[in-house]
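K.L.:
Sequence unavailable; structure follows:
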């Protein structure tokens, strides 16, 4: 099991998700205010977000795993459930709540920093089959990447690799690669460049969940299934070091 107290891990997940959400939404507001060009806006928003993501994973992975994403936490629990390491169901629920709370706080702070109300429901409708397909693809590859690196003993590359994939997926998918239910929910609370209408959130989250399930299936197919095994003495905990450099 993880050595850090649960309270410290939850604080790391909440703070990390809040900072990521604040940078994501804040950079979108900043970019849309500084340039009328959509391509420049997207470039600035994506660049700020992926840099923040890489830094936050590198900083907080040794404490909590650096998930900042309920589906990454759920996948970590699922892959480690037979080995008896990693998150318990109770801890998984607490992680998800911390991530959702962090996303709400981070989006609210970004709103306030740019003179918007703390909560301002988005009117940006994102409801179409091609967007749901894009979300499934972006999330599935994210899960494949994270757990493929972990399964092959290359988890130290995750901060750069995860940030690189999110950046590529933001440009290469029609949905802009939300790929994170917590941030998707948080973005519904900002009627700005990165927002999503509350009514569009459930379908996005369902698509992300389906993509995550597919990603886990691909991990098993490409890297083999992980069965029950005793933890060697002094071995690193998989869930704790899921995204550790």
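P.N.:
Right, received. Where do you want to start? Small disclaimer: the values here were computed from a predicted structure and weren't measured. Numbers count the residues shown, from 1 in each chain.

K.L.:
hey, let's count contacts and neighbours off CA atoms from now on
P.N.:
Noted.

K.L.:
and the most centrally placed residue in the chain, what does it touch?
P.N.:
Most central in the chain under Cα atoms, centre = their mean is residue 69, positioned 3.5 Å from the mean C-alpha point. Counting by Cα atoms under 8 Å, 6 or more residues apart in numbering, residue 69 makes contact with 17, 96, 99, 180-183.

K.L.:
same thing but at 7 Å, please
P.N.:
Listed by Cα atoms under 7 Å, 6 or more residues apart in numbering, the contact set of residue 69 reads 99, 180-182.

K.L.:
From residue 169, how far out is it?
P.N.:
16 Å (Cα to Cα, to the nearest Å).

K.L.:
about what we covered before: would you mind measuring from the residue nearest to the centre of the chain to residue 99?
P.N.:
In this view, residue 69 and residue 99 are 7 Å apart by Cα to Cα.

K.L.:
structure B:
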């Protein structure tokens, strides 16, 4: 695929992912005052859209939709750094467009600054673990059964919404986009940088582990 098509796929996929995350959060918050039910209403659409987007856009760009994942593939030398830079720009811009689209669908101001505080050691650890698990699932899926990755990623994020204290952002582009929505899924801009750093640390740890754990059969140290 040409770089322009791959970059477009990354932007489109990230936009639709964020529109789903933000839009389903707004809908859930409007339909119930029960926080657990609202989170469930946010979780299921996110896992579902990941399965759809990775299935249809994966053959074009690899369906990263995530700068941390893109960085991992660049470090593995499976993506050149020039293309990786294009991916990341498209992911960030796509995420912002997705947040704006969700706001407009629900008749809210197009751009907002989030006021939802998400900070502290437990939140940062949660994000490192969430990103670690996501990258490990992707790399393990490539080793074991590549065609299962859409389901694996969708199911992992569905689970991670509930077993992490941060509800598993696990994605720098999504984190930036969510800092621009003062809705159920938002995060204060002041808290976003620490989330992004934790996500990158988790992704790099998963890359290091995968280099050993998922070595091809017959390869020894």
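P.N.:
Here it is on my side, so go on. Quantities reported herein were computed from a predicted structural model and do not represent experimental measurements.

K.L.:
Overlap in contacts, residue 69 and residue 99 of structure 1.
P.N.:
Joint contacts of residue 69 of structure 1 and residue 99 (Cα under 7 Å, 6+ apart) are residue 182.

K.L.:
rewinding a little: of the contacts of residue 69 of structure 1, closest to residue 220 of structure 1?
P.N.:
For the contacts of residue 69 of structure 1, the residue nearest residue 220 of structure 1 by Cα to Cα is residue 180; the value is 21.6 Å.

K.L.:
In structure 2, what residue corresponds to that closest one?
P.N.:
Aligned counterpart of residue 180 of structure 1 in structure 2: residue 171 (TM-score structural alignment).

K.L.:
where's its match relative to residue 196 of structure 2, distance?
P.N.:
For residue 171 of structure 2, the distance to residue 196 of structure 2 equals 7 Å [Cα to Cα].

K.L.:
The residue nearest to the centre of structure 1 pairs with which position in structure 2?
P.N.:
So, by TM-score structural alignment, residue 69 of structure 1 is matched to residue 66.

K.L.:
My read is that residue 107 of structure 1 contacts residue 22, right?
P.N.:
Yes - Residue 107 of structure 1 lies in contact with residue 22 (Cα atoms under 7 Å); the separation is 5.2 Å.

K.L.:
Those two: which has the busier surroundings?
P.N.:
Applying other Cα atoms under 10 Å to residue 107 of structure 1 and residue 22 shows that residue 107 carries more neighbours, namely 32 against 27.

K.L.:
Which parts of the longest helix seen in structure 1 count as buried, going by neighbours?
P.N.:
Assignment by DSSP state H gives helix 6-34 as the longest helix of structure 1. Using 16 or more other Cα atoms under 10 Å as the test for burial, helix 6-34 of structure 1 gives 9-29, 31-32.

K.L.:
SS state for residue 189 of structure 1?
P.N.:
coil (DSSP: H, G, I helix; E, B strand; the rest coil).

K.L.:
Please enumerate the strands of structure 2.
P.N.:
Along structure 2, counting by DSSP state E, no stretch forms strands.

K.L.:
Now do the helices in it.
P.N.:
Here structure 2 has its helices, by DSSP H, at 3-31, 35-61, 67-75, 81-105, 121-144, 149-163, 172-178, 189-213.

K.L.:
Tell me which of those lies nearest to residue 115 of structure 2.
P.N.:
With respect to residue 115 of structure 2, and counting by Cα to Cα, the nearest of those is helix 189-213 at 8.1 Å.

K.L.:
Between helix 121-144 and the closest one, find me the angle.
P.N.:
Between helix 189-213 of structure 2 and helix 121-144, the angle comes out at 40 degrees (axes from the mean of the first three to the mean of the last three Cα atoms, to 10 degrees).

K.L.:
Alright, I will stop here.
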